[in-house]
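Enquirer: Have a look; sequence and predicted model below, questions after that.
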Amino acid sequence: MPGAPVADGGGLFPVVVFSPGLGGVRTQNTAWAEELASRGYVVAAVDHPYDSAAVVLSDGRTLRTRVTATGDRAKDRALAEEWTRTRAADLRAVLTRLERLERGEAEGRLAGRLDVGRVAAAGHSIGGAAALQAARQDRRFDAVVDLDGFPHGPVGGRFGQPVLALTQEIGRGTDPDYLPRLTRVLERSDATSYRLTVPGAAHLTFTDAPLYLPPVPGIVGSLGRTEGHRITAGATLSFLDATLRRTPVDLPAALSAHGEVTVHRPEGAR
C-alpha cells in the first residue's frame, strides 16, 4: 500500500537492491518484493535512466529508454556488456544512497531502520547480470539473487558472495552459452552457491507477468498464474534467510522442493 508506515518494534531490516529486465521498470516484480517485505526485508527496486521504458525524475522530466538491439549478435553482446556495467554502477550508487539514509544524511521514513551491513543484490534477466557484476565489484553486497540472468561481461576473477541463480527450464531453444557461462561464474565464488532450475518455467515466470499476461507457455511458462511467484519468492526467502540472517536452513533441501538444484562449492571445500 503506498504510504504504508514502517513496521514498529524497532530493529533493523536487511536490504535487497533489485534491478529489472532490459527496458523493464522497478514494479515488474512487485508481488515478489511485497512477499520479501512481508518477511522483514526492505526491497529497493531501481528504474535505470535511459534503460527502463520511462523514468520520471523528481523535477518532472521523463527519460525514455535508449536501449535497442541491432540484430547483429556480436554488437548486441557488446551492448549488453555496456548496459550491464551501467546497471551495476546504478546498484552501487543506490546502496551508497541507502547508507546515507541510514546515517541520517538524507530524509526518509526508513532512516535509522536499514541494516546496510546485510545487503543482497538481485535482478531479473540483464538485471541479474548487473547484480552479479555489482557484487563482484563491491563487497558491501553480501549475497546475490540472479533471476534467469545471462552473465554478461568478464567471468574471470574470484568473488566472495554466495549466489542463488534461478533458471528457466533448459531446452533446445535456450542459448547454448547460458549454462556454461553461468556455471563458470558460480564456480568463481568463494562461498557456496546454488543454481535452481525450475521445470515448466520460462524467462518471465520469475516476474509478475504470469499474473496478467495470457497463459502462453512460451512466454510465462506452464506453472499457472501463481505457482511461479510462489517458487520465486519461496526460494529467494530461503536463500536470504540463510545468507543475510544466518538462519539455520538446509538450503539444498529447501530449494529442491522447487526444482532441480546444483550446488557449487568453493575450491577445496568438501
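Expert: Nice, I can see it.

Enquirer: okay, CA-based contacts and neighbour counts for the rest of this
Expert: OK.

Enquirer: I figured T30 hits L211, correct?
Expert: No: counting by C-alpha atoms under 8 Å, T30 does not reach L211; the two are 10.8 Å apart.

Enquirer: Looking at the two, which is more packed in?
Expert: Comparing T30 with L211 by other C-alpha atoms under 10 Å, the one with more neighbours is L211, at 17 against 14.

Enquirer: Run a quick neighbour tally on the residue nearest to that one when sequence neighbours are not counted.
Expert: Counting by C-alpha to C-alpha, 6 or more residues apart in numbering, L211 lies nearest to R225, which is 5.2 Å off, once chain neighbours are set aside. Counted by other C-alpha under 10 Å, the residues lying close to R225 total 19.

Enquirer: Put this next to the previous one:
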Amino acid sequence: MKKIIRMAAGLAAGLVLAGGQVAVAAPPAAQVGAEGTPGSAVRLELPRPTGPFGVGRDTLHLVDPARKDPWVPTADRELMVSLYYPAVAGTGTPAPYTTLDEARALLVDRGELGRHVTPEQVAATRTHAREGAVPRRARAPYPLIVLSPGFTLPRSSLSTLAEDLTSRGYVVAALDHAYESDGTTFPGGRLLGCSACTQVFPDRSIGRVSDARALDVTFLLDRLTGDRPAWRHSRIIDARKVGMAGHSIGGASAAAAMAADRRVDAGVNMDGTFFTPLPETGLGGRPFLLLGGDPALLPPDLEDDSWAKAWPRMDGWKRWLTVTGMGHPGFTDWPVLGDQVGYAHPETPLSGTRSERITRAYTGDFFDRHLKGLPAPRLDGPTAADPEVVFERR
C-alpha cells in the first residue's frame, strides 16, 4: 500500500529573514482569459456548508510563556487560532479568508497556481463564516474539533472543512503553528515564515513537527477549557468531547496529540505520514480514521509504510479509506478553488467538488459517530453514492 509523503514544494521560494519573518516575492501575474473564461476577474468562493447552523468566527492569538518555540528558541511558542462556532444566521459581518500578505506567501510556494489567480483573489475568497456573530443557543454545549494544516500550509487551507463541521454543530479550532507555514500574520503586522523548513529536512527530523504540535494542542485545550479560558465564548464548548483532524503532518499530529493527551477522544489523519510512530501501547481504545489519497497516483519513490506500521497499534474503532483520483492537495481548499479558475492540480485529478464533498462527509460522519453518538452508515462499508472511496481491508 502506497501513501503520500509530499510535504511541500518550493520551500526556498520565500526569503526567510532573521527571526523567521519572511519577505515574499510577487508571484507571476494571473492569466486573464477572454470574456467568460477563468482569469483574474473570477470571485472565488468556498462551498456552502451542508449543516443547518450559521457559522461564526473569532481569531485568537495565544502565547505559551512556559515554552520556547522549537524553531526559534529565543521566542515563546505562539499560535494563531480561528475559532468557528455555531451562530445565529445573519448576525455579524463576513469573515475574510486570509490576509493579502499570507496569500502572497502562499502563491509563491504553490507554483503553477499563481499563474491562474492573484493574491488579491485568494485573500478576497468569499467565506460563509461571520465575525462577531451571535453564538447559537443549544440545550448542551458543542463538541470541540481541532484542525491542524499540512506543513507550510496556513490554517485557512482547511476553511471549507472547518465551516462545514461548524454548521453541523461543532466548535472548531483551526491552528497556525508559528514558523511552520509559508507565511502567517501575527499581531503587530509580523508575517512569520517557515523557519522549521530549514531545520527538519536536512537532518530528516520531520517528526519534531508532530511532536511540537501535540504540545500545542495540550496548551490550546488548557486555554480553551481551563478555569480561566482565553476565549470569550468558551462556555459553549463541551470539554468532555474533543476530536482532532489534520492534513498531511497535521493528520499525523492528531495521533501524536491523542498519544500525549487523553482529552482528545477521536482523530482523523488526512493523508499524513506518521513521522512520529504511534506508541506500542496504542491509543487507549480511542477511534481513529485514516483517510488517504489514491495510491495509484504516487511514483515509486514516495512509497510509505508508516500507515501499515501504525494500523496494528490503533486499538479502538478504526477505518482505513483511500479515495480514487484524489491526490495530496485534495483534502484542502485548493482543488475546489482551482476549479473556479480552470486550474486542475496535476496531483489530484478528482474534481474539487467531489474532493471536498468526500472530505467533509467522511470526516463529519466520523465525528458525528464518535463525539455525538449518531448513526454513520457511510463508514460501515462501500456505497454506490461514493464509488471513489475504497475501504482497505487489513
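Expert: Arrived safely, thanks for sending. No experiment lies behind these values; they were computed from the predicted model shown.

Enquirer: which one in structure 2 is aligned with E187 of structure 1?
Expert: Here E187 of structure 1 is matched to P312 in structure 2, going by TM-score structural alignment.

Enquirer: What's W83 of structure 1 aligned with over in structure 2?
Expert: Correspondence of W83 of structure 1 to structure 2, assessed by TM-score structural alignment: V209.

Enquirer: Its match: what's it in contact with?
Expert: 249, 253 (C-alpha atoms under 8 Å, 6 or more residues apart in numbering).

Enquirer: 6 Å - rerun?
Expert: Listed by C-alpha atoms under 6 Å, 6 or more residues apart in numbering, the contact set of V209 of structure 2 is empty.

Enquirer: which element is it on?
Expert: V209 of structure 2 is located in helix 207-225, with elements delineated by DSSP states H and E.

Enquirer: With Y84 of structure 2 instead?
Expert: Using DSSP H and E, Y84 of structure 2 falls within strand 76-87.

Enquirer: counterpart of that strand in structure 1, which residues?
Expert: Going by TM-score structural alignment, strand 76-87 of structure 2 lines up with nothing in structure 1.

Enquirer: Quick one: list the elements packing against the helix or strand following that strand.
Expert: The helix or strand immediately downstream of strand 76-87 of structure 2 is strand 93-94, counting by DSSP H and E. Judged by 3 or more C-alpha pairs under 6 Å, 6 or more residues apart in numbering; DSSP states H and E, strand 93-94 of structure 2 is in contact with strand 129-131.

Enquirer: Over in structure 1, find the residue span the following helix or strand past the strand it packs on aligns onto.
Expert: Downstream of strand 129-131 of structure 2, the first helix or strand assigned by DSSP H and E is strand 142-148. Strand 142-148 of structure 2 corresponds to residues 13-19 of structure 1 when matched by TM-score structural alignment.

Enquirer: List the contacts of that stretch.
Expert: Outside stretch 13-19 of structure 1, the residues within contact range by C-alpha under 6 Å, 6+ apart are 41-46, 114-115, 118-123, 127.

Enquirer: Tell me roughly how far it lies from structure 2 on average.
Expert: Compared with structure 2 after fitting, stretch 13-19 of structure 1 has a mean deviation of 0.6 Å; criterion: mean C-alpha distance after the TM-score superposition for structure 1.

Enquirer: how far is that stretch from where the chain is centred?
Expert: Computed by C-alpha atoms, centre = their mean, to the nearest Å, the chain-centroid distance of stretch 13-19 of structure 1 equals 9 Å.

Enquirer: Equivalent analysis for stretch 9-24 of structure 1, please.
Expert: Worked out by C-alpha atoms, centre = their mean, stretch 9-24 of structure 1 lies 9 Å from the chain centre.

Enquirer: mind checking how far R225 of structure 1 is from A37 of structure 1?
Expert: 21 Å (C-alpha to C-alpha, to the nearest Å).
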